[in-house]
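Peer 1: the sequence and its predicted three-dimensional model are supplied below.
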Amino acid sequence: MKAHLLAAAAVTTLAACTHVPDAATASLDQLTGRTPMGGDMEVADAGTIAPPQLSEQTMKDVTRELSSDEYQGRAPGTIGEEKTKALLVKRFRQAGLQPGNDGSWFQEVPLVEIAAKQFSPLTVTGGKQPLSFQQGSDFVAVTYREKPQIDLNDSELVFVGYGINAPERGWNDYAGIDMTGKTAVILINDADFGTESLDGPFGGRAMTYYGRWTYKFEEAAHQGAAAALIIHDTAPAAYGWNVVESSWTGPQYLAQSDDGGADQTKVNGWIQKAAAEKIFANAGKDLGQMMQAARQKGFQAVPLGERASLSFENDIERTLSNNIVGILPGATRPDEYVLYTAHWDHLGICKPAPDGDDICNGAVDNATGTAALVALAEAQAKAGHPDRSIVFLAVTAEESGLLGSQYYADHPIYPLAKTVGGVNMDAFSMAGPAKNLTVIGMGKSDLDRYLNAAAQAEGRTPEAEPTPEKGYYYRSDHFSLAKKGVPMVYFEGGEDLVNGGRAAGAAAATDYVENRYHGPKDEYNPNWNWAGVMADLRLYYRIGRELAMTSDWPNWVPGDEFRATRDETADQRK
């Protein structure tokens, strides 16, 4: 989810406060205050894993090709997917990889494409006066049900705070209310947002999965709600309305289900905060006061005394998309696997820019990450077969909710118990080389040791993400594997640039987020500075190669949310 770009755009000085002194040489205990897994760690001197010459030309060529207009934004199930598959198979084969799925380069991922159209206004009645809101400018809505027509008729609006039901934390925003047929109005993020420490019922500043929109829609459906509307607020969401609008209009891709989504809400959507303020005022409520009340443990859901209506049509198409997978077999332990992941998809045809350009090319996001898979495959193959196998996995439908990586996690080609760990790559910074690097989820696993060793060898300083309240660890494909217990590290180029420091890094990130991210202007630029990209690529190489040469089995640190799942399969790694 482009963590360092979004974080740097939102926070210009906080990163300096989260600097980890001597992180390149610090132990995991020093970094986190926690005890690492038992057993001997075999992290070699990073200087012995020096990368061969990594190809900047490959990075340029593959990024430029994938983000060209001919690929039409690489939406799953389109000509853009077919072109992407052909290109990656060609480049993987030339690099020296073998097909990664029992003789095939592909893993089929069954998806449903639902394209909503013919929206009525969202109308609200029962308050002081009737209200009407327009799709796109005021709200966005989709359905997870495979129905050609969606009708939400006079559904009672209920403010459910953060929409969280967490028994282990003694928190239930749905306590005492039957949501059947009703519309849940929900705040983004969680009740700890805005706190400075890491203490609180939801991890303080560090967002948990409860703060993510995916969870909120899941829980609303579980509660029997007919619809769920999240109130957009830029700071706690970590992106502006422009990102919501571009991401949630146009075709949406879902994983195919046996019941056609019958267990989901009729409508999932977002509403502008200004529109929500009107709805609350129309009900005689103050949204600001209600938001404060929702932060308190024991909050009770509040019926607003208003009813919402909305209708739209859907074009529905079942399609098979594909994860693209290649493997460099291990020489001595080929049944142990190291993962590199990146998503190849983007948004396809999207809301036009003022000049009429309606192709979301996704050059940075994530043609660069996909190109990195190719460049790393070339370098790893050139270095010879490592002890363990290295898998290069280009996944589909990340932009639709991590669907491709989740499908792989649910249907792994290689046993997850024998998957050593992995590195995820999601959008490289084109701002130039940085002194630091931004680690998303620092302190979660023993993979920090490998990252620190690689950073030390490259003269870089790892720093914890400056805005853990944004929940970036839950926003890209590593999360799908982490949920299944596979240790995954996710880091990106830092914002403390060699030329210009943090101010220049923040300015570059802000420019990208405001002018290109998830829009038609995320296009290839022949004048890009690739020095920072190649510096980051060397780190990715070192970590993957070392994991493939060691006999170590990294784990999550004790107490981490993914540790128990990993431990359940420990006997398979003896």
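Peer 2: Yep, that arrived.
Peer 1: use CA for all of it now, contacts and neighbours both
Peer 2: Noted.
Peer 1: what about the residue lying closest to residue 255 once chain neighbours are set aside, is that helix, strand or coil?
Peer 2: For residue 255, ignoring the flanking residues on the chain, the nearest one in space by CA to CA, 6 or more residues apart in numbering is residue 111 at 4.7 Å. Three-state call for residue 111 (DSSP: H, G, I helix; E, B strand; the rest coil): strand.
Peer 1: does residue 106 touch residue 324 like I think?
Peer 2: Yes. With contact defined as CA atoms under 8 Å, residue 106 and residue 324 form a contacting pair (4.7 Å).
Peer 1: just want to know which of those two has more residues nearby.
Peer 2: Neighbour totals were compared for residue 106 and residue 324, and residue 324 leads with 27 against 21 (other CA atoms under 10 Å).
Peer 1: hang on, residue 276 packs against residue 230?
Peer 2: No. Using CA under 8 Å, residue 276 is not in contact with residue 230, being 9.5 Å away.
Peer 1: of the two, give the one with the bigger neighbour count.
Peer 2: More crowded of residue 276 and residue 230, by other CA under 10 Å: residue 230, with 26 against 20.
Peer 1: next up, a structure to set beside the first:
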Amino acid sequence: MLSLGDGSQHDLLHKDELLIRSQQASVTLNNTPLVFVGYGIIAPQYKWDDYAGIDVVGKVVVVLPNDPGGERFLGERMTYYGRWEYKYEEAARQGAAGVIIVHTDELFGSAFPLVRDEMRRAFRFLPGAVRSGLEFESICSERFGRQLLSTAGVDLDAFVAAPWPMANRACRLNACLQLHLNFDIGIRHCRNVLAMKKGRLFPRQCVLLCAHWDHLGKTSDRTQPRGYYPGAVDNAIGVSVLLELARRLATAAPLRRTVLFAWTSAEEVGMLGSARVAQLITETGLNVVAALNVDGFVPIGKTHDLSLVDGDQSDLPEAFVRAGKSLNRLITLDDEPRAGYFYRSDQASFAKIGIPSVQVSTGSNLLKGGVQEGMKRHDFYDSNTYHRTSDTFNRNWDFASICADIDVLHETLLMLGDSLCRVRLRSR
């Protein structure tokens, strides 16, 4: 129940206007105050701090999705600060009791019904992660978010058009949250598969190759005859690519640096497998110089290019450009940077701990048909096969392009694995 300063009360859960999940078995809040902290970002490199001088301990913070963009951030390219995961992590670090993200289609990048469906699924998490300090995390509808912000005189459109850091002037909303919820928590076990080819000179330095082996499991949709999601493209092909690279390394002399292979689980439910690998890297002090995540290899036919999603995070794409040039292949970068695809697969887990990371995927510039035909085939896969039970092997698939992509990956791996240089990180 949410109580506003005008005396009105709102049962947001009943109206599906406040979508809540938690890592706690029981959550109880009694008239806990709400504080608007803008985008909820602390980014020293962008001279932005929404929490400086503000005490949010034990309070519920209300934040906006995405980041301010413009000249102070990376313009149209979303930074990690724009992801909802970051909003929850930072609020937990600040000691907040909970978080409400105000949804808008434009800032969030997806419609509220899609977000509602996601929030209704079982919430999976790693125990001991930063977010576990929160009592709850939530997303509210735009309609109610606007009403909530208006209690402190904040016009959402005006703020988005001309945002400012909230440091020392956060708006305490004229509202309090009363909440009592119980959650069922179960423990599930899943496994990552790791393999290593030890480096001959610098065994503590390594290049990480990653592909997730999980998909979405069974479906309750009785209209689907198979009853499960096979995941041939997403991501059995990626798993196979790593197996082929491992085969090549197994028969060759060791590189100067170690090569670590990680076939991760639980990517589809929050990149939990790669998050666990990142924890192990931190705990062991392994020096990972680059992480290459293979996800999105689609057998659409032979292309001129290999596609990278790099988040403008590092100079790692330059190694691919050099490798591609030696094999007469082009390297193209993410053409929708504002959508934040960099943070939607396993590379994000490694980027969060300061490792130069990239996602490697099939390009779109077909030898026969060019970019227009390539995008058409990608769109067909996204609309008809992605995350569906139809994602099964087809003997008519053309693997010529994927074999050529493996060659570029292999050449890049050799460059990185035998190098004495470091990949330069940029501001995230």
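Peer 2: Great, that's in hand. Since the structure is predicted, the reported quantities are computational estimates derived from the model, not experimental observations.
Peer 1: which residues does residue 358 of structure 1 contact?
Peer 2: With contact taken as CA atoms under 8 Å, 6 or more residues apart in numbering, residue 358 of structure 1 is in contact with 349, 350, 351, 352, 520.
Peer 1: for residue 279 of structure 1, see how far away the residue located most distally from the centre of structure 1 is.
Peer 2: What lies farthest from the middle of structure 1 is residue 128; by CA atoms, centre = their mean that is 40.6 Å. Distance of residue 128 of structure 1 to residue 279 of structure 1, given as CA to CA, to the nearest Å: 10 Å.
Peer 1: same thing with residue 361 of structure 1?
Peer 2: From residue 361 of structure 1 to residue 279 of structure 1 the distance is 37 Å (CA to CA).
Peer 1: more crowded one of those two?
Peer 2: Ranked by neighbour count (other CA under 10 Å), residue 361 of structure 1 and residue 279 place residue 361 first, with 34 against 25.
Peer 1: for residue 346 of structure 1, see how far away the more buried one is.
Peer 2: Distance, residue 361 of structure 1 to residue 346 of structure 1, by CA to CA: 7 Å.
Peer 1: which residues in structure 2 form helices?
Peer 2: With DSSP state H, the ranges of helices along structure 2 come out as 84-93, 105-108, 112-120, 142-150, 156-161, 238-250, 272-284, 316-326, 347-351, 370-384, 400-417.
Peer 1: quick one: the first one aligns where in structure 1?
Peer 2: Yep, that's helix 84-93 of structure 2 we're talking about. With TM-score structural alignment applied, helix 84-93 of structure 2 matches the range 213-222 in structure 1.
Peer 1: ok, average deviation of that stretch from structure 2?
Peer 2: Superposed on structure 2, stretch 213-222 of structure 1 shows a mean distance of 1.5 Å to its aligned residues (mean CA distance after the TM-score superposition for structure 1).
Peer 1: pull out the buried residues from that stretch.
Peer 2: If you call a residue buried by 16 or more other CA atoms under 10 Å, then stretch 213-222 of structure 1 has these buried ones: 213, 216, 217, 218, 219, 220, 221.
Peer 1: any idea how far residue 311 of structure 1 is from the fourth one?
Peer 2: Using CA to CA, residue 218 of structure 1 is found at 21 Å from residue 311 of structure 1.
Peer 1: mean shift between the strand ranked longest in structure 1 and structure 2?
Peer 2: Assignment by DSSP state E gives strand 302-328 as the longest strand of structure 1. Following the fit onto structure 2, the mean deviation recorded for strand 302-328 of structure 1 is 2.9 Å by mean CA distance after the TM-score superposition for structure 1.
Peer 1: which helices and strands does that strand pack with?
Peer 2: Packing partners of strand 302-328 of structure 1 (3 or more CA pairs under 8 Å, 6 or more residues apart in numbering; DSSP states H and E): helix 79-95, strand 98-99, strand 106-117, strand 122-125, strand 149-159, helix 369-382, strand 388-395.
Peer 1: count the residues that sit near the nearest residue to residue 177 of structure 1 once chain neighbours are set aside.
Peer 2: Once flanking residues are discounted, residue 177 of structure 1 sits nearest to residue 301: 7.1 Å by CA to CA, 6+ apart. Here the number of neighbours of residue 301 of structure 1 (other CA under 10 Å) works out to 21.
Peer 1: residue 301 of structure 1 corresponds to which position in structure 2?
Peer 2: Per TM-score structural alignment, residue 301 of structure 1 is aligned with residue 170.
Peer 1: so who does its match touch?
Peer 2: By CA under 8 Å, 6+ apart, residue 170 of structure 2 lies in contact with 35, 36, 37, 38, 50, 51, 54.
Peer 1: widest-spaced pair of those residues?
Peer 2: Pairwise distances across these (CA to CA) peak at 12.2 Å, for the pair 38 and 54.
Peer 1: ok, these two, which is more surrounded?
Peer 2: The neighbour count for residue 38 of structure 2 versus residue 54, taken as other CA under 10 Å, is higher for residue 38 (26 against 16).
Peer 1: surely the more buried one touches residue 48?
Peer 2: No. Using CA under 8 Å, residue 38 of structure 2 is not in contact with residue 48, being 11.0 Å away.
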